[in-house]
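Engineer: With the sequence up front, the predicted model follows.
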Amino acid sequence: MSHPPTSRHKRWLTIAAVAVVTAAAAAPAEAGTPVAEVTATAETPTLFDDAAGGDASADDPAIWRDPDDPTRSLVLGTAKVGGLRVYDLAAREVQSLPAPKAPGAGDKPGRINNVDVIEGTDLAVATDRGRDKLVVYSVDPGRGTGPVKDVTAQDSAPYIFSADQDEVNKQATAYGLASWKDRKTGRIHAVVTQETTNKVALLELTKEAGGTYGYRTIRTIGIPTAFTLPNGKRWAPCEDPGEQPYLEGMRVDPANGMLYAGQEDVGVWRMRADLTGEPTLIDKVKDYGVPYTQDPGTGECVPGEDPGFGGDHLVADVEGITLLERPGGGGYVVVSSQGDSTFAMYDRDPAKGNAFVRSFRVVAGRGEGAIDGADGTDSLDIVNESFGGKYPQGLAVIQDAPDTPTVDGDDGEPREGSNYKYVDLRNLSAATGLGFR
């Protein structure tokens, strides 16, 4: 059932915690299997906070593969208040698109948070966390004015979660993102999460005049925020006052219409991408179920004794999620474990319970001019197809924050930077021993 995109007409659904289905425990890799280590082959220029105090930092990448000439493929990376950056396969910046301006004095400016390339199209979409909207881009490497162009129909781009600009300015706005093109209907959808809450919205892109795109809201649901533990006690993760455990990293598997979504302090959910049915928690963070007390003065959480109900492979926060697809079917769901800078790989097949397979990390290379590793990774993207040249069997792009080494600013204080690492998929295949082809 469709609903108008205005906030007052949205139908708010909540999935009861008692309805949560937990996946059967997945058999881990062989006991003692170490985390695989791989090095990067290239990295993009470092982004820093700008002189005005903005947040021009790398956050989320997406790979656009040119089907006609894969060597012209591009990497799109969000830079928050710094807008969107576009890189070539040599990790050189080829374009910088500014974030949208604030609509009025005292209003929040645009803040491009997550970006996603829509498979099989020349389109990408991004969440504008500052304005609570989607931004739609077209991609054309032959365009003389720049390969990426904003094609958002502003009159058809309503707020996603907010009722008005006052609510937008409070910044409980569009945050995480996943998009896909329905292989049966050809319709393009996006799933968007709300910062600081448990809400997830399903949107449909609408083609407007002049090759522009708007969108409409189909439904909004709430993901569980409290859980019954095996010992019968109720538990919820510790959050800042007024916040719920929220989600950011997401990916839709277009082959079966499943959405994988990371609830940062809880774990990884699998659910239908149309946001119907019951979600399944396929893995939990290690401190799932740990009780805590919260200092009323500082807001700091003091953990109690671990009852042992957490998972083995994810250290909060759960962040970026992508697919590593095998040619002909199969592959892996890859999840960023930000707390220990590793990436957990799960079998892509829901019928196998999305069983855990192996973890890896990106480490620093050796020798002069070597590229540093990826720390505290927020997001990643992987495409297991040939890009020719350096990446004949595929490319992984992984966010790194902070990038090292740090440099001093004009005031002599260190400026922490961030960027994106490029990893040759041949190297990752060899490191994990999985063989992706």
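Structural biologist: On my side now, so go ahead.
Engineer: Going by C-alpha atoms from here, please, whenever you check contacts or count neighbours.
Structural biologist: Noted.
Engineer: Tell me where the longest helix sits in this structure.
Structural biologist: Counting residues, the longest helix found in the chain (DSSP state H) is helix 425-432.
Engineer: tell me which residues in that helix are buried?
Structural biologist: Going by neighbour count (16 or more other C-alpha atoms under 10 Å), the buried part of helix 425-432 is 425-429, 431-432.
Engineer: Which secondary structure state does the residue nearest the centre of the chain sit in?
Structural biologist: What sits nearest the mean C-alpha location of the chain, by C-alpha atoms, centre = their mean, is residue 249, with 3.3 Å. Following DSSP: H, G, I helix; E, B strand; the rest coil, residue 249 is assigned to strand.
Engineer: Equivalent analysis for residue 159, please.
Structural biologist: coil.
Engineer: neighbours around the closest residue to the residue nearest to the centre of the chain other than its chain neighbours, how many?
Structural biologist: Closest residue to residue 249 apart from its sequence neighbours, by C-alpha to C-alpha, 6 or more residues apart in numbering: residue 320 at 4.2 Å. When neighbours are counted by other C-alpha atoms under 10 Å, residue 320 registers 30.
Engineer: again, but for residue 209
Structural biologist: 8.
Engineer: Check the one 4 residues further on too.
Structural biologist: Residues contacting residue 213 under the criterion other C-alpha under 10 Å number 24.
Engineer: can I assume it is in contact with residue 188?
Structural biologist: No. Using C-alpha atoms under 8 Å, residue 213 is not in contact with residue 188, being 10.6 Å away.
Engineer: hey, what's in contact with both of the two?
Structural biologist: Residues touching both residue 213 and residue 188 by C-alpha atoms under 8 Å, 6 or more residues apart in numbering: residue 205.
Engineer: Tell me which stretches of the stretch 251-400 of the chain form strands.
Structural biologist: For the stretch 251-400 of the chain, the strands defined by DSSP state E, counting those that start in this stretch cover 258-263, 267-272, 280-284, 292-294, 301-303, 318-325, 331-337, 342-347, 356-363, 380-383, 395-408.
Engineer: So which bits of the fourth one are buried?
Structural biologist: By that I understand strand 292-294. If you call a residue buried by 16+ other C-alpha under 10 Å, then strand 292-294 has these buried ones: residue 292.
Engineer: contacts for stretch 340-347?
Structural biologist: Contacts for stretch 340-347 (C-alpha under 8 Å, 6+ apart): 35, 313-315, 330-337, 353-362, 374-377.
Engineer: Second structure follows, compare the two:
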Amino acid sequence: MKRFLTSAAAVVKQGSGALLPAFLLAGCATVSETPAPRLPALDVPAKGETQPVGTANDDAADDPAIWRNRADPAASLLLGTDKKAGLYVYGLDGKVRDFAAAGRLNNVDLREVTLASGQGAVLVAASDRSDEAEPRIALFWLDTASGKLLSLGTQGFLAPGHRAMEAYGFCMGAARGADELARAYVVMKDGTVVESALREADGAIRAEALREVKVATQAEGCVVDDATGTLYLAEEDVGIWQIALDAQTLEAKAFARVGAADGLVDDVEGLALARDEDGQAWLLASSQGDSAYALFTLPGGKLAGRFRVEGGSLGGTSETDGIEVALGDFGPDYPGGIFMAQDGDNAPHAQNFKLVSWEAIRAALKLD
């Protein structure tokens, strides 16, 4: 059942204090009950896939993340959530390397960080929706040599007495303060996005809410472009918003709208960002309503093409939630990078994640 749509209203919260008024982005639309159209898209076959998640006969696999081993690209690691049960680590062969039974983790991201000691580490974090009234962030260290996760527990980040909110989407960006490891962006199911600073404290990682911005209806997918200081947010039945993180007040501005002109069929789900060695960047979006992916050039947001993961011996993807892309050498099967997408129908098996060569996408869409 499709929902009634409105566009976005933005509000900002600073520090741990009260909400500050921002502005209202007006407008509304309705969605028909007819099947989603299948807009033109090129077929690109999957090169690999992960083992299915453990939760069978349910919508369970959701969001991936990718860690690239620069010294040994073939030893890179893939992560993916089972939103009913926890978090997986896979090798490039798709086999499970580890599983953290951490509960209802929805979206996941990772960052290479430098600790106060000067030691480098890979911080993994995910939105924890185990308590739908109390949003939390689940935190882990990723041991890149063994592929194992070390749980750091969960962190609340909102001040006492806040309104009930369910953590849903999640992404991380670069630290924006000298004492920070990273910035975390938790997307609540009602369209609120809370920006928090992640800091070391007494041997743990602490989260502190700093600001927030809100769109009017359900949102989930997000990604941060550190090069431009921009947060991209998917409001599922409306489109994609861009938010300048360097601004004192967070403000959501339209980037792409649901509709044929921008290549998006609701729901708009996962977002991912690719930037090559020459600085050319693209934003990828899961057009879940027609089981396709739209690719936009950055900056500017021009639609560069659409593709589906179809063909080949591994089957395609459908109704994709989360996506991720990482460029660079990942070994002979993925010499230019990997695109990773949740497969909503991996029958007769449970849901999993499909892996696609970035070079194959680039060739299909003639990205020069």
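Structural biologist: Ah, there it is. Just so it is clear, the structure is predicted and the values come from calculations on it, not from any experiment.
Engineer: before we move on, back to that, possible to save the strands of the stretch 251-400 of structure 1 as JSON lines with distance to residue 415 of structure 1?
Structural biologist: Shown next, in JSON lines, are the strands of the stretch 251-400 of structure 1 (distance: least, C-alpha to C-alpha, whole Å):
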{"stretch": "strand 258-263", "distance to residue 415 of structure 1": "29"}
{"stretch": "strand 267-272", "distance to residue 415 of structure 1": "32"}
{"stretch": "strand 280-284", "distance to residue 415 of structure 1": "34"}
{"stretch": "strand 292-294", "distance to residue 415 of structure 1": "31"}
{"stretch": "strand 301-303", "distance to residue 415 of structure 1": "28"}
{"stretch": "strand 318-325", "distance to residue 415 of structure 1": "23"}
{"stretch": "strand 331-337", "distance to residue 415 of structure 1": "24"}
{"stretch": "strand 342-347", "distance to residue 415 of structure 1": "24"}
{"stretch": "strand 356-363", "distance to residue 415 of structure 1": "22"}
{"stretch": "strand 380-383", "distance to residue 415 of structure 1": "23"}
{"stretch": "strand 395-408", "distance to residue 415 of structure 1": "6"}
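Engineer: Which among those is found nearest to residue 140 of structure 1?
Structural biologist: Residue 140 of structure 1 lies closest to strand 380-383 among the strands of the stretch 251-400 of structure 1, at 18.6 Å (C-alpha to C-alpha).
Engineer: Read off where the closest one ends up in structure 2.
Structural biologist: Alignment note (TM-score structural alignment): strand 380-383 of structure 1 is matched to residues 323-326 of structure 2.
Engineer: Tell me how far the matching stretch lies from the chain's centre.
Structural biologist: In terms of C-alpha atoms, centre = their mean, to the nearest Å, the centre of stretch 323-326 of structure 2 is found 8 Å from the chain centre.
Engineer: how much does it stray from structure 1?
Structural biologist: Mean deviation of stretch 323-326 of structure 2 from its aligned counterpart in structure 1 after superposition (mean C-alpha distance after the TM-score superposition for structure 1): 0.7 Å.
Engineer: returning to that earlier point: same for the longest helix of structure 1, what does it pack against?
Structural biologist: Under the contact criterion of 3 or more C-alpha pairs under 8 Å, 6 or more residues apart in numbering; DSSP states H and E, helix 425-432 of structure 1 touches strand 36-39, strand 356-363.
Engineer: closest one to residue 55 of structure 1 among the ones you listed?
Structural biologist: That would be, of these and by C-alpha to C-alpha, strand 356-363, which comes in at 24.7 Å.
Engineer: State the span of structure 2 onto which the closest one is aligned.
Structural biologist: Aligned by TM-score structural alignment, strand 356-363 of structure 1 falls on residues 303-310 of structure 2.
Engineer: so how far is the matching stretch off the chain centroid?
Structural biologist: 18 Å.
Engineer: go on, stretch 227-237 of structure 2?
Structural biologist: Stretch 227-237 of structure 2 has its C-alpha centroid displaced from the chain centroid by 10 Å (C-alpha atoms, centre = their mean).
Engineer: what range in structure 1 matches it?
Structural biologist: Mapped onto structure 1 using TM-score structural alignment, stretch 227-237 of structure 2 spans residues 255-265.
Engineer: Contacts for the matching stretch next, please.
Structural biologist: The contact list for stretch 255-265 of structure 1, computed with C-alpha under 8 Å, 6+ apart, reads 237, 245-253, 268-274, 285, 288, 316-321.
Engineer: What of stretch 184-201 of structure 2?
Structural biologist: The contact list for stretch 184-201 of structure 2, computed with C-alpha under 8 Å, 6+ apart, reads 115-116, 127, 135, 137, 157, 165-173, 175, 179-183, 205-222, 235.
Engineer: Mind checking which of those are in strands?
Structural biologist: Among the contacts of stretch 184-201 of structure 2, the residues falling in strands (DSSP state E) are 127, 137, 167-173, 182-183, 205-214, 219-222, 235.
Engineer: just the buried members of these?
Structural biologist: By neighbour count, with 16+ other C-alpha under 10 Å, these hold 127, 137, 167-173, 182-183, 205-214, 219-222, 235 as buried.
Engineer: What does residue 55 of structure 2 correspond to in structure 1?
Structural biologist: Counting by TM-score structural alignment, residue 55 of structure 2 lines up with residue 49 in structure 1.
Engineer: do residue 19 of structure 2 as well
Structural biologist: Aligned by TM-score structural alignment, residue 19 of structure 2 pairs with residue 12 of structure 1.
Engineer: list the contacts for that match?
Structural biologist: Neighbouring residues of residue 12 of structure 1 by C-alpha under 8 Å, 6+ apart: 219-222.
Engineer: now do residue 73 of structure 2
Structural biologist: 329-331.
Engineer: One more pass at 10 Å, please.
Structural biologist: 67, 92, 328-332, 334-335 (C-alpha atoms under 10 Å, 6 or more residues apart in numbering).
Engineer: just residue 141 of structure 2 next, same as before
Structural biologist: 110-111, 121-125, 148-152.
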